[in-house]
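only geometry, no sequence info:
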């Protein structure tokens, strides 16, 4: 048989074999294997979805809302968030503020944060770079701020912190349980969803308290929480100072639930430590005022990262040895048992070993 014909037959047989293998894999009850879904140091990320920006609209001064449409989207509950992978590659985390019953779209809202306020470009890309009709990648939903069952509720929101709380208000209102909201912001013009919040509050006096700083000064959580009955679930999302004030004033017998949109402030007193990169056969030193991410990238510059604030999960790595001082706002307790976000978390001791 001519050589070319033999080669063609062999190539065709190989193609058929690969197709048969793919069919067997697809039919397997083990498919898809979690380890094949965008692994980070051997651990899976949530499956990514491609969604279309169906609506991009300004809903308050400096705030835009995105409606991201798809089909048969994974369900979510109040308090959940998405990882939004922007066209630039930046990954940012946004709370879902739409209707959990709508499986055709996810809705998020974000405030524009300039560089002078510590912004790193993600919100500006959402505001100025995205257009209706664009496609974006999202991961999730995930929920580290779930709405628990309680006899009554108090909600405290600061500015864009209203986004995870809004679906909670709708759910609690539908349940018929008593609730109150303290909603503060720089000005009424900068506070998104004021109209809907007002409608949910209805004509019941004292259910919704709106405090605009340019009119009324800063909100007083202690006064608002005074007289809150035992067993009330208190949900707070906003600046660190607001959450600290609520925590200090929390009435006895009430439970506190927090959602941060800025990193936790360091308490100081951090110590230097070493990190062994097991697969690379290297050891790096992390200074008391440095991060594991910076030390690792000095040796392995291709190590992935994005937000550098413990929110997006891009820098998540598997921990082989050592105790971790977790400072992120993303990982569940189960995930923290074997991994860490190296942009913010540190060693609780002198040494860590990573699968890097």
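Yep, that arrived. These figures come from a predicted structure and were not determined experimentally. Numbering: from 1, shown residues only.

only C-alpha atoms for contact and neighbour calcs from this point on.
OK.

ok, which stretches of the stretch 251-356 of the chain are strands?
Secondary structure of the stretch 251-356 of the chain by DSSP state E, counting those that start in this stretch: the strands cover 255-259, 273-277, 282-286, 316-321, 324-325, 339-341, 346-347, 351-354.

need those in TSV with distance to residue 69 and mean neighbour count, can you?
Shown next, in TSV, are the strands of the stretch 251-356 of the chain (distance: least, CA to CA, whole Å; neighbours: other CA atoms under 10 Å):
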stretch	distance to residue 69	mean neighbour count
strand 255-259	26	18
strand 273-277	41	20
strand 282-286	43	17
strand 316-321	28	19
strand 324-325	38	17
strand 339-341	30	26
strand 346-347	38	26
strand 351-354	38	20
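
let's have these in a markdown table, adding distance to residue 6.
As requested, the strands of the stretch 251-356 of the chain are arranged in a markdown table below (distance: least, CA to CA, whole Å):
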| stretch | distance to residue 6 |
| --- | --- |
| strand 255-259 | 65 |
| strand 273-277 | 48 |
| strand 282-286 | 49 |
| strand 316-321 | 48 |
| strand 324-325 | 59 |
| strand 339-341 | 51 |
| strand 346-347 | 60 |
| strand 351-354 | 49 |
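
presented hereafter is structure B, for comparison with structure A:
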């Protein structure tokens, strides 16, 4: 694919280096084939990577000051939909891959202190955050759980940072004692967590919502009693009006009408289909926007969210 064939928000990069970081975890460094600097990013950002005929999201876990390289960490997950398997078995240094420019819905906010709770490959965005907190001189501590010590990536890099790090291999110490970790949080401390859904759910149960920031690997299963009735969407930018039926997403209806819309996960967790709302009230069903952002109704994720007002006008 030539640069001219790429979408405006996409980059064609080259695999520079692949490194074993732990059992089943590879880091992949991506560079511009001509050595050009890459678009800037901040801790918590991720990129979409086109691998094995699929698009998968991976958090950037390098240093934002290294403007020539993006680094991601990829767990070999044979039971997944195939993206990570391809990275481990098919991707090699020297190959080109298409990626999106970085997006960040998990940004490190200013705070008096941080508690980072990582599970497995969820360490990737939190590693960049810990590095940034150390650079700012903000107090932070990291509690990092994994199946075994040998399966836990980037532990050496964490140990080199100026912060408090507790490693909790499950085969040695069991699960993270979240009651102890989250008890007596100091005023102004924010909790950032990333990992498998059981860990996130357990942290949510124990941490005040206004203190918690989290990122999911996959959308949790939600039982809904809502009526998924039909509604109308005016696409102001293209002059097309969509009839969105029950069981059809706005994204699918737009694609069926011939509109080109950025999308990736189709589960409401990656943010690639975020669309500006010009009129109407969305029925937000994503797992990415905050409660305040849902209330503001300025944007919506059209892959999962629907309409609560009978009609929407979107910037499409």
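Now that the structure is in, tell me what you want to look at. Keep in mind the model is a prediction, meaning the values are calculated, not measured.

so for residue 145 of the first structure, which of the strands of the stretch 251-356 of the first structure sits nearest?
Proximity to residue 145 of the first structure (CA to CA) singles out strand 255-259 among the strands of the stretch 251-356 of the first structure, at 6.3 Å.

pull up the aligned stretch in the second structure for that closest one.
Strand 255-259 of the first structure lines up with residues 211-215 of the second structure when matched by TM-score structural alignment.

and the longest strand seen in the first structure, what does it pack against?
Assignment by DSSP state E gives strand 48-60 as the longest strand of the first structure. The contact analysis (3 or more CA pairs under 8 Å, 6 or more residues apart in numbering; DSSP states H and E) places strand 48-60 of the first structure against strand 63-69, strand 135-142.

and the first one, how far from the second structure on average?
So that's strand 63-69 of the first structure. Mean deviation of strand 63-69 of the first structure relative to the second structure after superposition (mean CA distance after the TM-score superposition for the first structure): 0.9 Å.

burial count for the corresponding residue of the first structure for residue 126 of the second structure?
When the first structure is aligned by TM-score structural alignment, residue 126 of the second structure is paired with residue 165. By the measure other CA atoms under 10 Å, the count of residues near residue 165 of the first structure is 26.

swap in residue 56 of the first structure?
A count of neighbours around residue 56 of the first structure, defined by other CA under 10 Å, yields 18.

hmm, it is touching residue 65, no?
Yes. The pair residue 56 of the first structure / residue 65 is scored as a contact, 5.9 Å apart, by CA atoms under 8 Å.

which position in the first structure pairs with residue 55 of the second structure?
Aligning on TM-score structural alignment places residue 55 of the second structure opposite residue 91 in the first structure.

do the same with residue 92 of the second structure
Counting by TM-score structural alignment, the partner of residue 92 of the second structure is residue 131.

please name the nearest non-neighbouring residue to residue 138 of the first structure.
The shortest distance from residue 138 of the first structure to any non-neighbouring residue, by CA to CA, 6 or more residues apart in numbering, is to residue 84 (4.6 Å).

what's the closest non-adjacent residue to residue 46 of the second structure?
Of all residues not flanking residue 46 of the second structure in the chain, residue 59 sits nearest, at 4.0 Å (CA to CA, 6+ apart).

how far away is the one you found from residue 101 of the second structure?
Counting by CA to CA, to the nearest Å, the gap from residue 59 of the second structure to residue 101 of the second structure is 12 Å.

where does the spatially most central residue of the first structure fall, helix, sheet strand or coil?
With distances taken as CA atoms, centre = their mean, the residue of the first structure nearest its centroid is residue 93 (3.9 Å). Recorded secondary structure, residue 93 of the first structure: strand (DSSP: H, G, I helix; E, B strand; the rest coil).

how about the contacts made by it?
Contact analysis of residue 93 of the first structure by CA atoms under 8 Å, 6 or more residues apart in numbering lists 81, 82, 83, 84, 311, 312.

export these as CSV, with columns for distance to residue 304 of the first structure.
Putting the contacts of residue 93 of the first structure into CSV (distance: CA to CA, whole Å) gives the following:
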residue, distance to residue 304 of the first structure
81, 21
82, 19
83, 15
84, 16
311, 14
312, 11
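
now, among the residues you listed, which is nearest to residue 71 of the first structure?
Within these, the smallest distance to residue 71 of the first structure is 16.2 Å, found for residue 82 (CA to CA).

so the closest one: helix, strand or coil?
Using three-state DSSP, the structure places residue 82 of the first structure in strand.

hang on, it packs against residue 144?
No. Between residue 82 of the first structure and residue 144 there is no contact under CA under 8 Å: 11.3 Å.

which one's more surrounded, those two?
For the pair residue 82 of the first structure and residue 144, the greater number of neighbours falls to residue 82 (22 against 16), based on other CA under 10 Å.

how much space between that one and residue 245 of the first structure?
Residue 82 of the first structure is 28 Å from residue 245 of the first structure, by CA to CA.

and residue 46 of the first structure, by the same measure?
With the distance defined as CA to CA, residue 46 of the first structure ends up 35 Å from residue 245 of the first structure.

please apply the same query to residue 202 of the first structure.
Applying CA to CA to residue 202 of the first structure and residue 245 of the first structure gives a distance of 27 Å.

likewise for residue 52 of the first structure?
Relative to residue 245 of the first structure, and taking CA to CA, residue 52 of the first structure is found at 40 Å.

equivalent analysis for residue 108 of the first structure, please.
The spacing between residue 108 of the first structure and residue 245 of the first structure, counted by CA to CA, is 27 Å.

and for residue 194 of the first structure?
Using CA to CA, residue 194 of the first structure is found at 23 Å from residue 245 of the first structure.

which of these two has more neighbours?
residue 194 (17 against 14).

just give the nearest non-adjacent residue to that one, would you?
Excluding its sequence neighbours, the residue lying closest to residue 194 of the first structure (CA to CA, 6+ apart) is residue 188, at 7.8 Å.

go on, residue 256 of the first structure?
Closest residue to residue 256 of the first structure apart from its sequence neighbours, by CA to CA, 6+ apart: residue 234 at 5.0 Å.

residues contacting the strand or helix carrying the match of residue 126 of the second structure, please?
Using DSSP states H and E, residue 165 of the first structure sits in helix 162-175. Around helix 162-175 of the first structure, the neighbours that count as contacts under CA under 8 Å, 6+ apart are 78-81, 95-100, 108-109, 147, 155, 157, 178-179, 183, 192-193, 197, 200, 235, 237.

repeat that for 7 Å
With contacts defined as CA atoms under 7 Å, 6 or more residues apart in numbering, helix 162-175 of the first structure is touched by 78, 79, 95, 96, 97, 98, 99, 109, 147.
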